[in-house]
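**Student:** Kindly return the folded structure for what I paste below:
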Amino acid sequence: MDSTLTTAPLSPGRTLWSKVPEVTAFFWIVKVMATTVGETAADYLNRNLHLGLTGTTLLMSVLLALALVAQFRTKRYVPGVYWLAIVLISVVGTLITDNLTDNFGVSLWTSTGVFSVALIATFALWYRREGTLSIHSIFTPRREAYYWLAILFTFALGTAAGDLMAEQLQLGYLPSALIFAGVIAAVALAHVYGGLNGILAFWLAYIVTRPLGASIGDYLSQGRDVGGLGLGSTALNAIFLCSILAVVAYLTFSRRDQVRVTEPS
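**Tutor:** Purely as a prediction, here's the structure:
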């Protein structure tokens, strides 16, 4: 997905490194694990450590801001910095939706609609200003700003949509996860065999991985009385965070997912 490479005007022979990773199997594996951690870590900090929803939101927002400052200061994609920002933005995106629901009484239908509109508006403005939504073109600060804003809205939207299906519509965590996985599979098949645009396919799959990861996280961590396996958020966070660290360490040394863009002389 997202096989289209679009470059900005460069000086002849100039080489630029993308600020985001190549889309490989590793990308999707870490993305789903990060979204799962985003769901369970928010619950863990809020309930188990008794920080409260507001306290958790403030703490994670500050950490996300620091991670994004580090990300914007890098000259190229750095796996540890990038995926730290993804994990934190996953947690913050979850907390935004949780705050709207629990503290302000906003319905999941409304938040799903609002975040959908916000995401579409971000894409529209991004495309109007830059002429592309390809993540292979993320090598300017403005494109990177659009990228991270879109990522934040995908996480907030995914949380709202996942909770809407699993809880409010009472489909359950596992059925919801299977539905989202089926949607991603359909998008992949449409791209490979149906000619669906690679950039569109990427973003559709990216959006749906958020509720997929959230549903998986809830299914594994929540109690059996509400349709989960009851593994608990503590053990689940430890397993997934260690797995993310292992994959990111491998990518750091192997450089399997770095993207270089060169303008011919």
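
**Student:** C-alpha from now on. contacts and neighbour counts both.
**Tutor:** Will do.

**Student:** Leaving out the residues flanking it, which one is nearest to Pro175?
**Tutor:** Take Pro175 and drop its neighbours on the chain: the residue closest to it by Cα to Cα, 6 or more residues apart in numbering is Ala166, 7.9 Å away.

**Student:** neighbours of that neighbour, just the number please.
**Tutor:** Here the count is done by other Cα atoms under 10 Å, and Ala166 has 22 residues near it.

**Student:** Same question for Phe253.
**Tutor:** 9.

**Student:** sorry, back to before: hang on, the residue nearest to Pro175 packs against Ser176?
**Tutor:** Yes: at 5.8 Å, Ala166 counts as touching Ser176 under the criterion of Cα atoms under 8 Å.

**Student:** list the residues that contact both of these two?
**Tutor:** Counting by Cα atoms under 8 Å, 6 or more residues apart in numbering, the common neighbours of Ala166 and Ser176 are Ser215.

**Student:** contacting residues around the strand or helix carrying Leu152?
**Tutor:** Assigned by DSSP states H and E, Leu152 falls within helix 141-163. Contact partners of helix 141-163, identified using Cα under 8 Å, 6+ apart, comprise 19, 35, 39, 72, 89-90, 93-97, 108-109, 111-112, 115-116, 118-119, 122-123, 126, 130, 135, 137-138, 176, 206-212, 214-215.

**Student:** Quick check: PyMOL command selecting the buried ones in those.
**Tutor:** Applying 16 or more other Cα atoms under 10 Å to the contacts of helix 141-163, the buried members can be selected in PyMOL as follows:
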select buried, resi 19+35+39+72+89+90+93+94+95+96+97+108+111+112+115+116+118+119+122+123+126+135+137+138+176+206+207+208+209+210+211+212+214+215
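
**Student:** show me where this protein has helices.
**Tutor:** Applying DSSP state H to the chain gives helices spanning 25-43, 52-73, 79-98, 108-130, 141-163, 173-194, 198-221, 233-254.

**Student:** Can you say which of those is nearest to Ser265?
**Tutor:** Closest approach to Ser265 among the helices of the chain (Cα to Cα): helix 108-130, 23.2 Å.

**Student:** Return the set of buried residues in the helix holding Leu152.
**Tutor:** In helix 141-163, counting by 16+ other Cα under 10 Å, buried: 143-144, 146-147, 149-163.

**Student:** Please apply the same query to stretch 45-52.
**Tutor:** Buried residues in stretch 45-52, counted by 16+ other Cα under 10 Å: 45-46.

**Student:** one more to put side by side:
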Amino acid sequence: MLNKVPQVTLLFWVVKILSTTVGETAADFLAGNLGLGLSLTSLIMAVLLAAALTMQLRRDRYVPWVYWLTVVLVSIVGTLVSDNLVDNLGVSLWTTTAVFAVALAATFTAWWRTEHTLSIHAITTPRREWFYWAAILSTFALGTSAGDLVSEGLSLGYLLSAGIFGLAIALVTLGYWKGGLGAVLAFWTAYVLTRPLGASIGDLLTASTTDGGLGLGTNATSALFLVVILAAVAWFTGQEPRHHHVETTTPIARS
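**Tutor:** Just a heads-up that it's a prediction; the model follows:
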């Protein structure tokens, strides 16, 4: 099958950050504003994620709307996993951050030992794709816990937390372009860091002014970001036939 993930471009990162923000705000909206509670919300979102992931795994190539729907749902479920452990079970943010970091490391270790690559440019077998989505879920859960730990556990606030994670991403980017940081390590490090960045931005926009936010609410923020994501996915869909044409004709041209 063809590679099952999109090209890594600037728009990819923009949509990824927006997806993480939607994951944070949507989880808060469903559990809080609609009164569903964490447990029921987690169950509903897990079922929807299973359905989306099934659609994604059955495709033999990258389909933008299916892929990004799965990413958004993974973002929501990753947020809920962390929130359930902290809010329902009383696990500390230090513990959840450490546990999810170990889970991500274990996923990468098993992936590397089995496939001898962690490159997202080679997601061309079902097993590699399973490893890929397991890593994605771990990054979202880890990012949620790490973001909450910095902004709430350490009482640094949402704006400062967003600045810290934004600076960390900038340093990773600089290390990739100028410092010889490997592409695979740079990608996955940035992927983890964009989760707490997006979560901090989401909390900053939706939290009340008394809690250090801008008080825009989860409804308006989620709706706005979803519109932007839909527009970007539409653009990805329009571009995909061109990329597929290049991929299928290039080997013939070279031969």
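
**Student:** Tell me how many other residues crowd whatever residue of structure 1 lines up with Leu2 of structure 2.
**Tutor:** Per TM-score structural alignment, the equivalent position to Leu2 of structure 2 in structure 1 is Trp17. Counted with other Cα under 10 Å, the neighbours of Trp17 of structure 1 add up to 18.

**Student:** Could you do the one 3 residues further on as well?
**Tutor:** When counting by other Cα under 10 Å, one arrives at 23 neighbours for Val20 of structure 1.

**Student:** Next: the one 5 residues further on.
**Tutor:** Neighbouring residues of Ala25 of structure 1 were enumerated by other Cα under 10 Å; the total is 10.

**Student:** distance of the aligned partner of Ile76 of structure 2 in structure 1 from Trp83 of structure 1?
**Tutor:** Alignment note (TM-score structural alignment): Ile76 of structure 2 maps to Val91 of structure 1. Using Cα to Cα, to the nearest Å, Val91 of structure 1 is found at 12 Å from Trp83 of structure 1.

**Student:** do the same with Ile216 of structure 1
**Tutor:** Distance from Ile216 of structure 1 to Trp83 of structure 1, counting by Cα to Cα: 20 Å.

**Student:** Equivalent analysis for Leu16 of structure 1, please.
**Tutor:** To Trp83 of structure 1, Leu16 of structure 1 is 20 Å away according to Cα to Cα.

**Student:** the more surrounded of these two?
**Tutor:** A count of neighbours by other Cα under 10 Å puts Trp83 above the other of Leu16 of structure 1 and Trp83, at 23 against 19.

**Student:** and the more buried one, what does it touch?
**Tutor:** Contacts for Trp83 of structure 1 (Cα under 8 Å, 6+ apart) come out as Val248.

**Student:** Please apply the same query to Leu2 of structure 2.
**Tutor:** So Leu2 of structure 2 contacts 60-62, 123-124 (Cα under 8 Å, 6+ apart).

**Student:** Give me the spatial nearest neighbour of the match of Leu2 of structure 2, chain neighbours excluded.
**Tutor:** Trp17 of structure 1 sits nearest to Arg260 (Cα to Cα, 6+ apart), 4.6 Å away.

**Student:** Please name the residues that touch that neighbour.
**Tutor:** Contact analysis of Arg260 of structure 1 by Cα under 8 Å, 6+ apart lists 15-18.

**Student:** Ok, Val247 of structure 1 next?
**Tutor:** 26, 30.

**Student:** Same question for Thr94 of structure 1.
**Tutor:** 38-39, 42, 155-156, 159.

**Student:** quick one: which of those residues is nearest to Gly182 of structure 1?
**Tutor:** Of all the contacts of Thr94 of structure 1, Gly182 of structure 1 sits closest to Thr159, with 17.7 Å by Cα to Cα.

**Student:** Which residue in structure 2 aligns with the closest one?
**Tutor:** Thr159 of structure 1 maps onto Thr144 in structure 2, with residues paired by TM-score structural alignment.

**Student:** same thing with Thr252 of structure 1?
**Tutor:** Alignment note: Thr252 of structure 1 maps to Thr237 in structure 2; criterion TM-score structural alignment.

**Student:** and if you look at Arg73 of structure 1?
**Tutor:** Aligned by TM-score structural alignment, Arg73 of structure 1 pairs with Arg58 of structure 2.

**Student:** Over to Leu64 of structure 1?
**Tutor:** By TM-score structural alignment, Leu64 of structure 1 lines up with Leu49 in structure 2.

**Student:** dump the residue contacts of that match.
**Tutor:** 70, 73-74, 77.

**Student:** By neighbours, which of those residues wins?
**Tutor:** Neighbour counts for the contacts of Leu49 of structure 2 peak at Val74, which has 30 neighbours (criterion: other Cα under 10 Å).

**Student:** Setting aside sequence neighbours, what's the nearest residue to that one?
**Tutor:** Nearest non-adjacent residue to Val74 of structure 2 (Cα to Cα, 6+ apart): Leu137, at 6.0 Å.

**Student:** Relative to Ala46 of structure 2, how far out is the one you found?
**Tutor:** Applying Cα to Cα to Leu137 of structure 2 and Ala46 of structure 2 gives a distance of 12 Å.

**Student:** same question, Leu160 of structure 2
**Tutor:** From Leu160 of structure 2 across to Ala46 of structure 2, the span is 32 Å (Cα to Cα).

**Student:** And these two? Which one has more around it.
**Tutor:** Ala46 (19 against 15).

**Student:** hang on, that one packs against Val77?
**Tutor:** Yes: counting by Cα under 8 Å, Ala46 of structure 2 touches Val77, with 6.4 Å between them.

**Student:** and the gap between Pro64 of structure 2 and Pro196 of structure 2?
**Tutor:** Using Cα to Cα, we find Pro64 of structure 2 at a distance of 24 Å from Pro196 of structure 2.

**Student:** can you check Ala134 of structure 2 too?
**Tutor:** Distance, Ala134 of structure 2 to Pro196 of structure 2, using Cα to Cα: 18 Å.

**Student:** One more: Leu160 of structure 2?
**Tutor:** Leu160 of structure 2 is 12 Å from Pro196 of structure 2, by Cα to Cα.

**Student:** Pull the number of nearby residues for the counterpart of Leu40 of structure 2 in structure 1.
**Tutor:** Aligning on TM-score structural alignment places Leu40 of structure 2 opposite Gly55 in structure 1. For Gly55 of structure 1, the neighbour count with other Cα under 10 Å is 13.

**Student:** What separation do you get for Asn103 of structure 1 and Pro141 of structure 1?
**Tutor:** 34 Å.

**Student:** if I line the two up, what does Leu104 of structure 2 land on in structure 1?
**Tutor:** That one, Leu104 of structure 2, aligns with Leu119 by TM-score structural alignment.
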